[in-house]
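> could you look at this predicted model? Sequence included:
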Amino acid sequence: MSISTDLSSVARSLSRRKKLAILALATVGTASLLVVLWQLNNSILIGVPENGGVLREGVIGAPRFINPLLAISDTDRDLTAVIYSGLIRKGKDGKYVPDLAEHFEVSADGKTYTFYLRQNLTWHDSEPITAADVVFTINRAVDPAVKSPRASNWEGITVTAKSDRVVTFTLPQAYSAFISHATIGILPAHIWKNIPAETLAFSELNTRPIGSGPYFVANVKNTNDGLPVYYSLLAFNNFALGRPHIKEIDFYFYPNEEELVKAKEKKVIDNLSGITPATAKKLGRFGTRVEKMPLPRVFGIFWNQNEAKIFTQTEVRQALDQSLDRQYIVTNILDGFATAIDGPLPPASLGYETKNLQVEPIGLRIKKLKTTLAAAGWQKGADSILQKKVGKETWRLEFTITTADTVELKAIATLAKNTWEKLGAKVNIKVQDVSDLQQTSIRPRKYDALLFGMSTAVDSDLYSFWHSRERTDPGLNVALYANPTADKLLEKIKTEKDPTFLAGYIKKLSTEIINDRPAVFIYSPDFVYIVSTDIRHLELPFITIPSDRLTYIYDWYLATDKIWPIFVKQAEVASTTIKVN
């Protein structure tokens, strides 16, 4: 008798109930097996970025110069950052990584930099990128007719194309900060070469750019008046560092913070920046994803001894400095989106040292400082304002704080005024919009005290802000600081390549400046970025300017796909060999 006959006989002998029981057991067994197989499969599969999706970025202001040589506003810089590529780009650790250049070399004397371009690079219009484009860009940058704000970075530097893929920069002397300038976006010479330098700023290419960055301009929507509403950018498949994961990035433009926040609340945009700390705190309370990083900026009140002689008195600078509660400003005016400082270096910069800035209660603090001022000859006048006899003159402790028309700076100026008037000073406040402040106060150095911020380079090259040669426009030494020891340290910092010596020089410089008190250093702000909760692999580099947040946008993605490990390498290869748009 066959096995099949025996099974049939057994099956006929079973009752209906037993048959159902066996069927149920078989079903459960099969389902369990499938679950185990599914779990095993999931444990083996690897999550990889899925290409696609749309990200909407909201910014304040409309673009005017989407051009690496001319970009000034944050909006211009944002679009320039994603449309253009430089020879190198800022790394996530504050160093620099290859971009259009696959690598570079520095001569032993630090005066010659040689960059080697990657093979098969193209512009968004599919034309090849060569070393001639690099030479053209730098020559345009230094052309006085272009009036590029980056011209000073390239003065005295000779750029030469050794071949289609090799370009060298020869410096008049070693300069440690030069490498940061090589991040400048490169222009396509074949498009710009026929546009005269004198009319370069008026070209429509400034608003319809062609670059080689991770995204290219696909569409622009304007109002009836010709003002841009948004730019739609698509991923550039032949981007030097690989095809971006997010398929489309749309930039929406708004006239002010209020309209920007409304767009976020209505879900018109996903990401936004350039907002006040108070707004960031408010949005954070509603579960919004808030990313923040310290900016290499130092805000303080800078004394102009040429306009207000009272600031030549050491005891005055000391009393004004020690009476201000920096931590109160950070906590109550800046809502915690800043770091209190008492020196010229921002946090995370080379040479920065953390200090405890807790102060005594204001009553006790003011009492001690009044005693110090009195000992130096400052006495109450008829109107209760402190005054001091200096030679044949009587100097009153009276001055004006000049600052920009922003909520935070006006609040800080008011707090400083109230604090210093408790000391016996008479303090006025002058508020100007940023453009007027720059043209009528900062450039001609017409202010008693300037509440403003300075941006320092990643390597803490503070030459422009503190060297005595920079006291007049276009220099940035707004405190009109002059100290021979500081000058020598600044000159060493500018050329020193050894990180250990560089850090030592910077610390000595910081100590020298703090001892002289040419300003009341108050805080270093945080960069605040409101972002979509869907964004993955959002890694921000060291932020110098807001557009730095977009440095690694090509690595961001909105969704993941799961594949077997054996297919991961194939997927990576496919993403790097896909054809040009």
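Received, thanks.
> could you use CA atoms for every contact and neighbour count after this?
Fine.
> surely His245 and Glu50 touch.
Yes - counting by Cα atoms under 8 Å, His245 touches Glu50, with 6.7 Å between them.
> more neighbours: which of those two?
Remark: of His245 and Glu50, His245 carries more neighbours, 22 against 15, as counted by other Cα atoms under 10 Å.
> so what's the more buried one up against?
Shown in contact with His245 (Cα atoms under 8 Å, 6 or more residues apart in numbering): Pro49, Glu50, Asn51, Gly52, Ala235, Tyr554, Asp555, Trp556, Tyr557.
> distance check, the closest residue to the first one other than its chain neighbours against Pro346.
What that stands for is Pro49. Distances taken as Cα to Cα, 6 or more residues apart in numbering place Thr560 nearest to Pro49, at 4.5 Å, with adjacent residues excluded. Here Thr560 is placed at a distance of 38 Å from Pro346 (Cα to Cα, to the nearest Å).
> and the buried ones among the contacts of His245, selectable in ChimeraX?
Here is the ChimeraX selection string for the buried members of these, based on 16 or more other Cα atoms under 10 Å:
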select :49,51,235,554,555,556,557
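> between the contacts of His245, which sits nearest Val407?
When the contacts of His245 are ranked by distance to Val407 (Cα to Cα), Trp556 comes first, at 33.1 Å.
> and Thr560 and Pro346? which has more neighbours close in?
Taking other Cα under 10 Å, Thr560 and Pro346 do not tie; Pro346 has more neighbours (29 against 13).
> got a list of what that one touches?
Counting by Cα under 8 Å, 6+ apart, Pro346 touches Leu295, Pro296, Arg297, Val298, Tyr352, Ser524.
> helix, strand or coil: sort out it for me.
What DSSP: H, G, I helix; E, B strand; the rest coil gives for Pro346 is coil.
> distance of it relative to Ile22?
Counting by Cα to Cα, the gap from Pro346 to Ile22 is 75 Å.
> same check, this time on Trp123
To Ile22, Trp123 is 68 Å away according to Cα to Cα.
> between those two, which is the more surrounded one?
Neighbours per residue, other Cα under 10 Å: of Trp123 and Ile22, the larger number sits with Trp123, 21 against 11.
> so for the more buried one, what's the nearest residue that isn't a sequence neighbour?
Take Trp123 and drop its neighbours on the chain: the residue closest to it by Cα to Cα, 6+ apart is Ser212, 4.7 Å away.
> try Lys92
Excluding its sequence neighbours, the residue lying closest to Lys92 (Cα to Cα, 6+ apart) is Pro541, at 4.0 Å.
> host element of that neighbour?
Assigned by DSSP states H and E, Pro541 belongs to neither a helix nor a strand.
> for Ala479, same thing?
Assessed by DSSP H and E, Ala479 sits outside every helix and strand.
> that one contacts Asp516, correct?
No - under the criterion of Cα under 8 Å, Ala479 makes no contact with Asp516, lying 11.3 Å away.
> what about those two, which has more around it?
Neighbour count, other Cα under 10 Å: between Ala479 and Asp516, Ala479 has more, with 23 against 14.
> pull the contacting residues for the more buried one.
So Ala479 contacts Phe302, Trp303, Asn304, Gln305, Trp466, Arg471, Pro518, Ala519 (Cα under 8 Å, 6+ apart).
> one more to weigh against that first structure:
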Amino acid sequence: MQDFFRNSSGKRIGHRTLLLIFGFVFLVTLFILLRKFYNANTVIVPTNGGTYIEGSVGNMQSLVPWFTVTNDVNRDIVSLVFSGLLKYDPVAKKIKEDLATLRVSAEGKLYTVKLKEGIVWHDDTPENPHPVTADDVVFTFQSIQDPDFPNQILRQNFLGVSIEKIDDRTVQFRLDEPYSFFASNLTLGLIPQKAFEGVPISKFDQVLDFAFHPIGAGPYAFKSLVPTELSTEITLQRFERPIPPEHRLNQVIFRIFPDYSTLLSDIRNLDGVRNVPQDEVGNNLIPRRFIAVQYSLPQYVALFFNLDKTILQDKNLRIGLQKATNKQMIVDAIHEKLVVDTPLLELDATDWRYVYDPKAAQGAFFESDWNLPEKVRLQRLLEKHEANSFGALKISPIVLLDTGAILAVTGSLLDADVGSTLNGLPISVHPDNPDEWIAALPTHGGTGSLKLGDNLVRLLDKKGNPIDSFYVWRTADDREYKRASIEQDFLERFIRTRNGDLTGENSITVADLYLEKGMLRRRLTTDPFDIRINSHGDRLSLVLLTSPSPPQYQKVANLIAAEWGKLGVHVSVVIPKTRQEFEDKLVSREYDMLLFGQSLLDNLDSYPYWHSAGMQKLTDSKFDLRIDAYNLSQYSSIAADGLLEIIRKTGDDKERQDALNKLQDVLRDDVPAIFLYSPEYAFAYHETVKGIELQSLSLHSDRFTTIHNWYLKEEKIFKPGKSWWSFTPWLFTSL
């Protein structure tokens, strides 16, 4: 038996060595089993910790909710530092509770908010408690109502609202009229009253200590602002609050770069990138290991008609311009995807889609008395041809006669007796045919003379009553006569084509003709398109104003000008050099058409943009101009106004939906604008960041409404009901 335990060389193996071998095998087996057990009975879950760093391009500005009016990185920071009474939920697409609960009266005019317990400001300490109170709520909103408040646009949201403190945690907002979207106004971040004590309201936007070191009640507290060589760095620290949800990231750092190239140079130190740009072919400019998420906001870009302009008050012209706009070509050119046909973005417009139709556009232009010069010329030729086709006079419609020559005209005496006159000259019996008359029309001037150009030859009876008339065009130039002869040939071929007597290559339509030096010839591919004119001789020329940014606007404006130019509409594109110059022209309505975007925010309220109350009141004084006049088309409709008021006031979902459907029909029929597209944006994050789902955003900053789901760190935990004590039962069931 002892000989059995030998090694390969024949030597005996000792008991201690044998025990070591068995012990090693047992431990390895146990480790494998434990690992298998652990992997089978645990799950990976997010855990707290880590710092998320996001890069963006822009400028550091005031971090005060009152004055964060642009949809940029500053609003992103404000959304984390400050919290409102309520908040927008991009998952449910509704306004929900945040720092307070909300109760709305049955008639929709009384909004009662009650602060949740234990809410404090970021500077709260055991030694110096600083709770969020009803006084802070009243201060935040009553300050906005003051006539001296620096942000007059925000002030408009609280006109006709009385604010009353009920107790230390309860505030009531009483509205003069029901307003179903008022809850959206209560998402504004609350501001501590103590931070502005002793400051005049008119100077609130100048409190720089607070603006660049803000104190809020949001999930993250402001920690530092540090300018670096490449960027401005703002660090936020997680702030423990007694209300859900719990946030996992310890810190959020924003790095604001001057341009995207500088941002990319620091990409290794970033976890996310805000508003990723595209290259020339529409691909997102993101590095490897970053994931790009496309999203859209409730926004649309449109071409607004200024209905104060007489030329654009013609509905048929507006319809023609709409039909002449190739939206798909536009979105493809600027690498967008979402074509928009209505400003009411909550509606499903699949039952009615805009159709690009240049032929229908030309028909609408014709109905509005705007015609291409070729069409006008052809119409006049047709009228003359029609007039010349009937009656006693038979003359060549074009003649080549030098000055001093005469044109002999003959006719039947059955139609005109001797004593009748032709152009005031008496007719006589033809010397070679007694049944005909003859008259000689001079070219040297005087009675009956044919002048160069158009002439109307009149045949009158003895009593001076008209018998017939005939249009004759005269020239003394051989080249002009040749051009006129070619034009007459095209006229005849057009008539035969129209009557169905001529088809194929020899047929002629208006599109085949080009007006040159007052006469028609066949159009060449190199010929430009002339500008349409009306019966008064006015040219169809429009001024299109757009903003210097974003750069896509300039490209879209030029595309529209080029496409409409092919149909005879001249568009002068005006792009001011500065934003201020553009806003001056915008406010004073110095345009025929405006290419611009509008944002509906979370409530999708179209009232400010399409109700007549939003029209600019134009007077002789620029001080009467309103910056909050958002009705960019100067559109006024009793029907639209009534429907917009119902949509704002009603609390009945069915009534609101019915009003929206009717409003869409009204706007579609009135054509106050051409709605083009809804911009798409891209947000990129590193693959190590987990839990990001953007959902239905209303602002770029809304991506942070779900930041509590974001995480950088993970850990394994046992499944419910499992622990290390479960190993032995698991082992026996596995054997």
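Good, I have the coordinates. Since this is a predicted model, take the numbers as computed values, not measurements.
> structure 2: which residue goes with the residue nearest to Trp123 of structure 1?
Aligning on TM-score structural alignment places Ser212 of structure 1 opposite Ala217 in structure 2.
> what about that match, which SS state?
Taking three-state DSSP as the rule, one finds Ala217 of structure 2 in the coil state.
> if we can go back for a sec, out of the contacts of Pro346 of structure 1, which is most surrounded?
Ser524 (27 neighbours).
> moving C-terminal of the host helix or strand of that one, what's the next helix or strand?
Assigned by DSSP H and E, Ser524 of structure 1 falls within strand 519-531. Using DSSP H and E, the helix or strand that follows strand 519-531 of structure 1 towards the C-terminus is strand 560-563.
> what range in structure 2 matches that following strand?
So strand 560-563 of structure 1 sits over residues 714-717 in structure 2, by TM-score structural alignment.
> average distance between the matching stretch and structure 1?
Mean deviation of stretch 714-717 of structure 2 relative to structure 1 after superposition (mean Cα distance after the TM-score superposition for structure 1): 1.6 Å.
> distance from that stretch to the middle of the chain?
Relative to its chain's centre, stretch 714-717 of structure 2 lies at 45 Å (Cα atoms, centre = their mean, to the nearest Å).
> and what of stretch 161-179 of structure 1?
Computed by Cα atoms, centre = their mean, the chain-centroid distance of stretch 161-179 of structure 1 equals 25 Å.
> for stretch 84-97 of structure 2, same thing?
Distance of stretch 84-97 of structure 2 from its chain centroid, counting by Cα atoms, centre = their mean, is 24 Å.
> swap in stretch 591-603 of structure 2?
For stretch 591-603 of structure 2, the distance to the chain centre is 6 Å (Cα atoms, centre = their mean).
> just stretch 685-704 of structure 2 next, same as before
Distance of stretch 685-704 of structure 2 from the chain centroid (Cα atoms, centre = their mean) equals 22 Å.
> now swap in stretch 461-480 of structure 1 and tell me
What separates the centre of stretch 461-480 of structure 1 from the centre of its chain is 22 Å, taken as Cα atoms, centre = their mean.
> filter the contacts of Ala479 of structure 1 down to the ones in helices?
Counting by DSSP state H, these place Trp466 in helices.
> same list (the contacts of Ala479 of structure 1) but as a markdown table, adding neighbour count and distance to Tyr505 of structure 1.
Shown next, in a markdown table, are the contacts of Ala479 of structure 1 (neighbours: other Cα atoms under 10 Å; distance: Cα to Cα, whole Å):
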| residue | neighbour count | distance to Tyr505 of structure 1 |
| --- | --- | --- |
| Phe302 | 25 | 23 |
| Trp303 | 27 | 24 |
| Asn304 | 23 | 26 |
| Gln305 | 18 | 26 |
| Trp466 | 26 | 14 |
| Arg471 | 20 | 21 |
| Pro518 | 25 | 19 |
| Ala519 | 28 | 20 |
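> Val528 of structure 1 versus the aligned partner of Asn631 of structure 2 in structure 1, what's the distance?
Aligned counterpart of Asn631 of structure 2 in structure 1: Asn477 (TM-score structural alignment). Look at Asn477 of structure 1 and Val528 of structure 1: by Cα to Cα, they are 27 Å apart.
> same question, Asp78 of structure 1
From Asp78 of structure 1 over to Val528 of structure 1 the distance is 15 Å, taken as Cα to Cα.
> hang on, the earlier thing: overlap in contacts, His245 and Glu50 of structure 1.
Counting by Cα under 8 Å, 6+ apart, the contacts common to His245 of structure 1 and Glu50 are Tyr557.
> so who does the alignment partner in structure 2 of Asp164 of structure 1 touch?
When structure 2 is aligned by TM-score structural alignment, Asp164 of structure 1 is paired with Asp168. Asp168 of structure 2 is in contact with Thr133, Ala134, Asp135, counting by Cα under 8 Å, 6+ apart.
> next: Val339 of structure 2.
Here Val339 of structure 2 is in contact with Lys327, Gln328, Val331, Leu676, Tyr677, Ser678 (Cα under 8 Å, 6+ apart).
> in this structure Ser231 of structure 2 contacts Ile256, no?
Yes - Ser231 of structure 2 is in contact with Ile256 according to Cα under 8 Å; the separation is 5.3 Å.
> quick revisit: quick one: average offset of the strand holding Ser524 of structure 1 versus structure 2, please.
Once superposed with structure 2, the aligned residues differ from strand 519-531 of structure 1 by a mean of 1.3 Å; criterion: mean Cα distance after the TM-score superposition for structure 1.
> can you name the residues of structure 2 that that strand overlays?
Counting by TM-score structural alignment, strand 519-531 of structure 1 falls onto residues 673-685 of structure 2.
> mind listing what's buried in that stretch?
Buried residues in stretch 673-685 of structure 2 (16+ other Cα under 10 Å): Ala673, Ile674, Phe675, Leu676, Tyr677, Ser678, Pro679, Tyr681, Ala682, Phe683, Ala684, Tyr685.
> how would you label Gln172 of structure 2: helix, strand or coil?
Applying three-state DSSP: Gln172 of structure 2 is strand.
> so what's the residue count around it?
Around Gln172 of structure 2 there are 22 other residues, counting by other Cα under 10 Å.
> now for the stretch of helix or strand Ala571 of structure 1 belongs to, which elements pack on it?
Using DSSP H and E, the element containing Ala571 of structure 1 is helix 568-577. Under the contact definition 3 or more Cα pairs under 8 Å, 6 or more residues apart in numbering; DSSP states H and E, helix 568-577 of structure 1 sits against no other helix or strand.
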